[in-house]
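[1] Here's a sequence, model it:
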Amino acid sequence: MKTAVYPGSFDPVTLGHLDIIKRASAMFDEVIVAVMTNSTKSPLFTLDERVKMLKESVKDLPNVKIESFDGLLIDYCKQNQIHIIIRGLRAVTDFEYELQISQINRELSHHEVDTVFLTTSLEYSYLSSSVVKEIASYNGDITPCVSDFVGEELYKKYGYK
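    Below is the predicted model:
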């Protein structure tokens, strides 16, 4: 059975993230979406809230599992015998950063973990969680960016609706 992990902070999960998850779920027997704590970011949503939003968002994908972790991704992969990391790419600038991370992960895993890059569908190439949060903070229309459930949670967080 081929299992892949799609790690991220998902603060919040966007339609671009969901596009990657759905496409990866068609390629692998199991996809684990690993919600991580990123020490360089101050999340709007708690880890539990992000996990809850993802579970709601992927409830129709039976081979997708949502988990959370803290620490190095490569350690998570080793502990769970995962040899494939999924990463989404929006632009060439994403590739430069992601290539470096994939290379260090491969070295740290003694060449046992590879990264598979999926390019974001064109319709979501402009999306980022940061942009979505900014639009929502001004009560802007985020319906093209996130699911209805995630949109409601975002507006609630900012005191709207």
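
[2] rest of the way, CA atoms for contacts and neighbours
    Noted.

[3] contacting residues for the residue nearest to S109 when sequence neighbours are not counted?
    In this structure, S109 finds its nearest non-sequential neighbour in I74, 6.5 Å apart by Cα to Cα, 6 or more residues apart in numbering. Counting by Cα atoms under 8 Å, 6 or more residues apart in numbering, I74 touches N105, L108, S109, V113.

[4] In those, find the pair that's most separated.
    Spatially, the most separated pair among the contacts of I74 is L108 and V113, at 8.7 Å (Cα to Cα).

[5] okay, these two: which has more neighbours?
    Higher neighbour count among L108 and V113: V113, with 22 against 13, using other Cα atoms under 10 Å.

[6] Break down the protein into its helices, ranges please.
    Taking DSSP state H, the helices of the chain run over residues 15-27, 47-57, 73-79, 92-108, 129-137, 148-157.

[7] Export those helices as a markdown table, with columns for distance to G8.
    Formatted as a markdown table, the helices of the chain follow (distance: least, Cα to Cα, whole Å):
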| stretch | distance to G8 |
| --- | --- |
| helix 15-27 | 9 |
| helix 47-57 | 10 |
| helix 73-79 | 10 |
| helix 92-108 | 12 |
| helix 129-137 | 11 |
| helix 148-157 | 16 |
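
[8] I'd like the structure of this one too, to check against the first:
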Amino acid sequence: MIALYPGSFDPFTIGHEDIISRAAKTFDGLVVGISEDNAKDNFLNYEQRLNLAQVLFSSFSNIQISCFRGLTVDFAKELGAEIIVRGIRNVTDYESESQMAQLNKQLAPSVETIFLNSPDKYRSISSTLVRQIHLLDGDISSFVSPITKDFLLKLK
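    Below is the predicted model of the structure:
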């Protein structure tokens, strides 16, 4: 069974990496889908995020990294993915992700969404906060992998 874990991943955090490694153990194939046209002002362009992901997950034989445009459910159908994986850190995430899952189910009844809860140690980490800390020259070592930290430092 193929699953899709979509997101902007701007940048990848250790929370994202945790969800990806857990999902990769659960499904035969996992596509990490990097959204090119999300509604966010991205810090990293999609090519940088794609390159970073390819390095981060190169040791996983069942993970494919791909960029996509448009609706996530359309990309899932294009891939033949039966599952969309979403990470949940808190109640706010659950409310927005649950609403999105319900709409996606109406758009693509054959695609299910599953939620993976973040461990307590990752619940406060978000890409937005990591970007802010990084741009203000703070230490992001506790929030991203050494690979991601080095990648971001090279951009300064």
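
[9] where does the TM-score land?
    The TM-score (TM-score structural alignment, normalised by the length of the second structure) is 0.96; 156 aligned residues with a Cα RMSD of 1.0 Å.

[10] Need the contacts of I74 of the first structure in TSV (columns: distance to L44 of the first structure).
    As requested, the contacts of I74 of the first structure are exported to TSV (distance: Cα to Cα, whole Å):
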residue	distance to L44 of the first structure
N105	28
L108	31
S109	32
V113	31
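
[11] just curious, which of these is nearest to E152 of the first structure?
    Set against E152 of the first structure, the nearest of these by Cα to Cα is N105 (36.0 Å).

[12] thought the closest one was touching V113?
    Yes: applying Cα atoms under 8 Å, one finds N105 of the first structure in contact with V113, separated by 6.9 Å.

[13] quick one: R87 of the first structure from H17 of the first structure, how far?
    10 Å (Cα to Cα, to the nearest Å).

[14] Repeat that for P62 of the first structure.
    Distance, P62 of the first structure to H17 of the first structure, by Cα to Cα: 17 Å.

[15] Kindly report the same for T120 of the first structure.
    8 Å.

[16] which residues do the two both contact?
    Shared contacts of T120 of the first structure and H17, defined by Cα under 8 Å, 6+ apart, comprise G88.

[17] between the two, who's got more neighbours?
    In this view T120 of the first structure and H17 are compared by other Cα under 10 Å, and H17 has more residues nearby, 22 against 19.

[18] Tell me which residues touch that one, please.
    Taking Cα under 8 Å, 6+ apart, we find H17 of the first structure in contact with F10, G88.

[19] Counterpart of it over in the second structure?
    Residue mapping for H17 of the first structure onto the second structure gives H16, with TM-score structural alignment as the criterion.

[20] got it, and A136 of the first structure?
    In the second structure, the residue matched to A136 of the first structure (TM-score structural alignment) is H134.

[21] For that match, which non-adjacent residue is spatially closest?
    Residue nearest to H134 of the second structure in three dimensions, not counting chain neighbours: I140, with 6.3 Å by Cα to Cα, 6+ apart.

[22] residue contacts, that neighbour?
    With Cα under 8 Å, 6+ apart, I140 of the second structure has these contacts: V130, I133, H134, K149.

[23] what does N42 of the second structure give?
    D10.

[24] So what does it match up with in the first structure?
    Using TM-score structural alignment, N42 of the second structure lines up with P43 in the first structure.

[25] For its match, give its distance to Y97 of the first structure.
    With Cα to Cα as the criterion, P43 of the first structure and Y97 of the first structure are 21 Å apart.

[26] what does S121 of the first structure give?
    S121 of the first structure sits at a distance of 19 Å from Y97 of the first structure (criterion: Cα to Cα).

[27] Comparing those two, which shows the higher neighbour count?
    Shown here are S121 of the first structure and Y97; by other Cα under 10 Å, S121 has more neighbours (14 against 10).
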